[in-house]
Structure formats: C-alpha cells, structure tokens
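In: Quick one: sequence and predicted model below, then my questions.
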Amino acid sequence: MNKDSKIYIAGHRGLVGSAIVRNLELKGFKNIIGRTHKELDLTNQAEVRKFFEEENIEYVFLAAAKVGGINANNTYPADFIYENLMIQNNIIKSAHDFKVKKLLFLGSTCIYPKMAPQPIKEEYLLTGALEPTNEAYAIAKIAGLEMCKFFRRQYRDNFISCMPTNLYGPNDNFDLNNSHVMPALIRKFHEAKINNLDNVDVWGTGKPLREFLYVDDMADACVFLMENYDGEEHINIGTGEEVSIKELVQIIKETVGFKGKIVFNSKMPDGTPRKLTDIGKLKSLGWNHKVDLKNGVSLAYDWFQKNY
C-alpha cells in the first residue's frame, strides 16, 4: 500500500474497524474511507456494487460484521448467519468484480472446533464440531474465509484472511445483554462499584481459559499482514497467552476498584472450555503483540469511563 492508496474499511466505526483506521492514520495513510449503515447497507448487493463501482477502491479491510456474546448468538442465530453471509458475500464479490488490489477478511477464532487441540493451529479448521452457542456466526465466518480462498484459487485475486482471538478496547460494545465477556465484566464491576453493591454475579464457573488481544495490537497485525502476507491459508492473530475467566475477573475487579465479593453462577454456561491460538506463523513473519493484559484492561476501562 502507498500512503495515498484508496483504502476502504468496512465497519470503520466498530471495535475492529476503528482500530484499523487509527493504525493506518498513525502510519500516515491519507485516503481512508468508510460508510455508516445509513450511508451504505452492506447486506444490499446493489448498493455495495454501486459503491465499489463509483469509488475505485484499491484495498479493503473487511471488518464489518454482526457480532455478540453467548446470549446474543443463542437468541438470534438466524440473524447472525444471514447478515454476516450477506455482508461478506457482497463485499468480496464486488472487490473481485471491480478489481480491488488486495482484500483482508477478518474472521474469529470461534470458527475452530469446540474441542480442538490446544493451542489451535490454522489447519485445525473443519476438523470437528463447533461450539453450539455461536455456531451460526462461526459458519458464516468459515464461509467468508473459504470464499476468499476460492476466489484466490480460481481468479488469482489477492484476498487473504486472518483469525483474531478475543478482542477488547476502545469502541467495544458494553451492553450487558449482548456484549462479549471482557466489556460485560468491565461494566458489571463499574456499576457495582458506583452503586455500592456487595457482590458481582459472574456467569459460569470461572474455569474456562481464554486469550485476549488489545484491539490496537490486532489492528497493527492486520496492517502488517496486508503489507507482508500473500498466502492462501488464514493466519491466527493473538498473544499466545491464556488466562482463566476467574483470573480475568480478578484483574478487572482490581482495575475498577470494586471492593465487594465475586459470585460465580455455575448454573450458567461456560462456553468452550479452552481457546488458545497457535501464533507461530504470525510470529515467523515478524509480528508480536505489545500490550499486556493488565495494561490493556486499564486502557479499556479508561475509555469506558470517558464514553459511558
């Protein structure tokens, strides 16, 4: 990419897309464009084709998606599979038709089998059953990365894919009903603190192990891959480090300054027992994360306090 290359960030206001915009701007890229949902409905094929035809886009970061936590995925599976398939199909096909130079598709590590060997290597995709609570979203994401692979194979399009681990940071969704574990816990502990509650109820046993990546590190990895990777296989993006939900809860409690008790509700689902990515391929290309978990949680809480 050149500093004046026309770069489209699909989902530029979300957690992932906004971080990519920040990273590109810091690196001196000047010609970055995005469209809100009101300006461009990505599930509408005609609108997306017209947009690509008029804008002469050179590079695409496909970060737009309908996302949510366990509760949202369980409650609205039809919406998750339909909207995500439509968004990615329209953008990938238009990128091909209007000869975009390169496209990066962002998936999620939920695409891997629920009981995949740990740490999870890229080649474990499609080797076992998915986690039922987010199966609809995972299937859509699998279709997206496979679509990039097959357009690359048949048409030689320079379409690549990456699979970020659990992300958190600025512009995250902190809604308690449909957010991911990190922002939900930050909000829970913050509200418990300001309301002087005696305890905080946490879903599950606290035993599952998770990997968390600060979203600005993820964005840096995405830009790095756009400039340095041209392979057919998707690439995991993560830290290669894991923490139990119980340990994460303690970090958040201390960061927020909540003094009460933590109550784990074992009647609620834990989700996948362990999910750690093997980031050997990304590291071999020369990229490593910079923000550790404690500092990342502190940064995310600072942003939450200023914006909620």
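Out: Yep, that arrived. What you see is a predicted model; the values in this text were computed from it and never measured.
In: Going by C-alpha atoms from here, please, whenever you check contacts or count neighbours.
Out: Fine.
In: now the strands for the stretch 201-308 of the chain?
Out: 209-210, 212-214, 235-237, 243-244, 261-265, 274-275 (DSSP state E, counting those that start in this stretch).
In: what about V223, neighbour count?
Out: When neighbours are counted by other C-alpha atoms under 10 Å, V223 registers 19.
In: Pretty sure it sits against I20.
Out: Yes. Applying C-alpha atoms under 8 Å, one finds V223 in contact with I20, separated by 7.4 Å.
In: So L106 sits against T165, correct?
Out: No. In this structure, L106 is not within contact of T165 by C-alpha under 8 Å, at 10.6 Å.
In: shared neighbours of the two, which are they?
Out: Common neighbours of L106 and T165, counting by C-alpha atoms under 8 Å, 6 or more residues apart in numbering, are absent.
In: just the helices in the stretch 51-200 of the chain please.
Out: 70-75, 77-97, 135-155, 181-194 (DSSP state H, counting those that start in this stretch).
In: in the last one, what counts as buried?
Out: To tie it back to what came earlier, the one meant is helix 181-194. Of all the residues in helix 181-194, those buried under the rule 16 or more other C-alpha atoms under 10 Å are V181, M182, P183, A184, L185, I186, R187, K188, F189, H190, A192, K193.
In: show me the contacts for the residue lying closest to the first one once chain neighbours are set aside.
Out: What that stands for is V181. What sits nearest to V181 in space, not counting adjacent residues and going by C-alpha to C-alpha, 6 or more residues apart in numbering, is G69, at 7.1 Å. Counting by C-alpha under 8 Å, 6+ apart, G69 makes contact with N178, S179, H180, V181.
In: JSON lines for those residues, including distance to E55?
Out: Compiled in JSON lines, the contacts of G69 are given as follows (distance: C-alpha to C-alpha, whole Å):
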{"residue": "N178", "distance to E55": "34"}
{"residue": "S179", "distance to E55": "33"}
{"residue": "H180", "distance to E55": "34"}
{"residue": "V181", "distance to E55": "37"}
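In: structure B:
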Amino acid sequence: MKTGTRDDHDVTDPPSSALSDACTARDGRIHRPLDRSARVFVAGKSGLVGSAVWRRLRREGFSDLVGPRSAELDLRERRAVLGWFAAARPNVVVVAAARVGGIKANASRPAEFLSENLRIQVNVLDAALKHGVQRLLFLGSSCIYPKFAEQPIREEALLTGHLEPTNDAYAIAKIGGILQVQAVRRQYGLPWISAMPTNLYGPGDNFHPEHSHVLPSLIRRFHEAKESAARSVVNWGSGSPRREFLHVDDLARACLHLLEHYDADSPVNVGTGTDLTIHELTQLVADVVGYQGSIEWDREQPDGTPRKLLDVSRLTALGWAPRIGLREGISQTYAWYVKNLESGTLRH
C-alpha cells in the first residue's frame, strides 16, 4: 500500500517475486549461493570496506559488479540515487558507503556524521526497496553498542544503554540503518540483513593525520617518526582501552558468507573475538614499522569506550573464521602504505 501524494520520492511495494522462498533455520542459517552473474551494487566501492568487498566478489567469480564513484553518483542526493537504481537495476546491494573517521573527527563534526550517514542510508535503502532488490547487506559499526556493554558484546546489547559521547552521532545513524533493514523485513518480507564489523584496517585505509582511525594513524605517525629520527611519539589518552581489530579482507569474506548463509532480523557481529590494549597495539605497530624511539601518552585527551570486544559466536556458528593475524595484517598494511606513499596515490 501507499499513502500520500505520488512523486519521485515514493517507495512502492516490491513485487511478490522479490520474496524469498528458501527455507531458513530458526537461527537464520541458510545455504543460498548467489548467482555469480547477478548484478551487485557495492555502495562505497572506493572506500576501505567497499574496495575489499569488490576484490573478494571479483575473486569469487562475480561478473557484473557496479560501483559508481561519488563524483558519478552522490548517495546523499535522493533524486540521483533513485534515478540510478531505476537505470542500473541491481539484484544485490552491499551498503558499505559512509562518512567515517576517528575520535577527533567524530567529536568535532557530529552534525555532518549524523546527517550525511542518514541520508546515504535512507536513499540507498529506499531505492533498493522501490526497485525490488532481492538481497541486501547493510554494514554498521561496533560503535552502535552501549559504552559500558557487558563484554564480549552480544548482538542483543543493542539499544540497552548509553552510547559513547565521542561518536554517538555516527552510532545513531548506523542504528537507524539497522532498524530500517529490520522494518523492511517485517513489512515486506525481503531477506535483507545487517552486519556489525569491529575496528577495521588494511589496504585502502585513510591515513589522514587528523581524520583517520587509530591503527592507520599509528602507522603514519610511527613511519614519519622513523623517517625523521624523532626521539618520541605522543599518542592520545592513557593507552589502557582495549580494542579488537579485523583485517578488511577478512570482513569482505564475511560479507559474502553472510549473504549466502544468513537470513534473520538480528544484526551479526563480525570480528576476531580477541582484543588488546591500545598500548600493546602501539608497541606492535612501532615494532612492525621499525621505530626505535620512546612512546608517550597525552592523558588530557579522551580514551573513548574502555573496551569494545564483540561476541562473534553467531558468525562462527555459520562456519566463518578470520584468517589474517594482526601482526601479519599490520605488516601487509604498512607495506601498502609505504608503496602508495612513494607513488603519490595514498588516500589522506
């Protein structure tokens, strides 16, 4: 049914043929391989996550991938998104597009993080619904969970407590995306799903000195300190918070695995199930980079959430497990960083 005035902003009921007829287990387990010739839209194809998903799908034999860059399609512009879906008609959508950043970027520009992410999500999900997209995966973030959630964090912790103030605007936007996916499932029966990745890193990351996340920021900081023979490097906070890190190529594998093996309302955590302190992480990055100086801490700066370790039992029960260890992944990422820094193609 539709209400209100018809215009190009309307979202229509998807055709009944869009409904899934596959048998789904009570815990959401399915075995539903995707057609490798299906048209798959990777929203955010140029970013850290989108580029990794694109690489994985190519490697798995998908032959019709589409992912216009932001200069070609601004996902914040509703008319443009609806028009693009009408012309492209994707069968599968992976929503990896988002405005992202570290603590400083989130804390200093919350209005932008809230507004832009909400617009991106609503536009893409509405257009996917209007044009009967058969399968959709929305990627959220582990920051959606309460600041003091019981550890490790289970999916059921969502909306049970207060958020971390330094990134609450981003978190609220991502929560909105999860709820929209669940609402579409309830109202239209489409087999759309959501996944909540932990902290990500890898090739294609943003190494901006102010806007990047902690791991790429550390790589850049220690590399520059090594090159300049700096005697010390100062990091934010106390170094005591614990964080979990997942290589983006492992996330990409998990995305395809979920699309082919999961169909239920609940979002699914994606991580390694292990964590370490930020202090331990800095020591590891410094060792990989080859920095020999001292490491200091600016305790006047915020730590953020004390601990954020995901319970990944739901995902591992579906038969998935990470493959890339943290030291190996950091070494690969640092090599990629140096190569692209030297060639002038680094994103920062």
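Out: Arrived safely. As the structure is a computational prediction, the values presented were derived from the model and not from experiment.
In: on that earlier part again, so of the strands of the stretch 201-308 of the first structure, which one's packed in deepest?
Out: Of the strands of the stretch 201-308 of the first structure, the one with the most neighbours on average (mean count of other C-alpha atoms under 10 Å) is strand 235-237, at a mean of 27.
In: which bit of the second structure covers that one?
Out: With TM-score structural alignment applied, strand 235-237 of the first structure matches the range 268-270 in the second structure.
In: now swap in stretch 164-179 of the first structure and tell me
Out: Under TM-score structural alignment, the match for stretch 164-179 of the first structure is residues 197-212.
In: next one: stretch 3-10 of the first structure
Out: Against the second structure, stretch 3-10 of the first structure falls on residues 36-43 (TM-score structural alignment).
In: first vs last residue of stretch 46-63 of the first structure, how far apart are they?
Out: End-to-end span of stretch 46-63 of the first structure (C-alpha to C-alpha, to the nearest Å): 20 Å.
In: What residues sit buried inside that stretch?
Out: Buried-residue list, stretch 46-63 of the first structure, by 16+ other C-alpha under 10 Å: V48, R49, F51, F52, I57, E58, Y59, V60, F61, L62, A63.
In: What residues does the alignment partner in the second structure of V67 of the first structure make contact with?
Out: Residue correspondence to the second structure (TM-score structural alignment): V67 of the first structure is matched to V100. By C-alpha under 8 Å, 6+ apart, the contact set of V100 of the second structure is N106, F113.
In: Tell me how many other residues surround L126 of the first structure.
Out: L126 of the first structure: 12 neighbours (other C-alpha under 10 Å).
In: Could you do T205 of the first structure as well?
Out: 16.
In: quick one: it and D270 touch, right?
Out: Yes. Here T205 of the first structure reaches D270: they are 6.7 Å apart, a contact under C-alpha under 8 Å.
In: Per the alignment, L197 of the first structure pairs with which residue of the second structure?
Out: Using TM-score structural alignment, L197 of the first structure lines up with A230 in the second structure.
In: tell me the contacts of its match?
Out: Per C-alpha under 8 Å, 6+ apart, neighbours of A230 of the second structure: G293.
In: do you know how far V53 of the second structure is from R59 of the second structure?
Out: 10 Å.
In: more crowded one of those two?
Out: V53 (26 against 10).
In: Which position in the second structure pairs with K93 of the first structure?
Out: By TM-score structural alignment, K93 of the first structure lines up with D126.
In: quick one: contacts for the nearest residue to I92 of the first structure once chain neighbours are set aside?
Out: What sits nearest to I92 of the first structure in space, not counting adjacent residues and going by C-alpha to C-alpha, 6+ apart, is C148, at 7.3 Å. C148 of the first structure makes contact with I92, F105, F159, I160, S161 under the criterion C-alpha under 8 Å, 6+ apart.
In: Redo these as CSV? Include distance to G128 of the first structure.
Out: Shown next, in CSV, are these (distance: C-alpha to C-alpha, whole Å):
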residue, distance to G128 of the first structure
I92, 27
F105, 23
F159, 26
I160, 23
S161, 21
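In: Make JSON lines from those and add neighbour count and distance to Q305 of the first structure to it.
Out: Listed next are those as JSON lines, based on neighbours: other C-alpha atoms under 10 Å; distance: C-alpha to C-alpha, whole Å:
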{"residue": "I92", "neighbour count": "21", "distance to Q305 of the first structure": "37"}
{"residue": "F105", "neighbour count": "25", "distance to Q305 of the first structure": "31"}
{"residue": "F159", "neighbour count": "28", "distance to Q305 of the first structure": "38"}
{"residue": "I160", "neighbour count": "25", "distance to Q305 of the first structure": "36"}
{"residue": "S161", "neighbour count": "29", "distance to Q305 of the first structure": "33"}
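In: Going by distance to G169 of the first structure, which of these wins?
Out: F105 (20.2 Å; C-alpha to C-alpha).
In: Show me what the closest one aligns to in the second structure.
Out: F105 of the first structure maps onto F138 in the second structure, by TM-score structural alignment.
In: And for W287 of the first structure?
Out: Aligning on TM-score structural alignment places W287 of the first structure opposite W320 in the second structure.
In: and what of L130 of the first structure?
Out: Per TM-score structural alignment, L130 of the first structure is aligned with L163.
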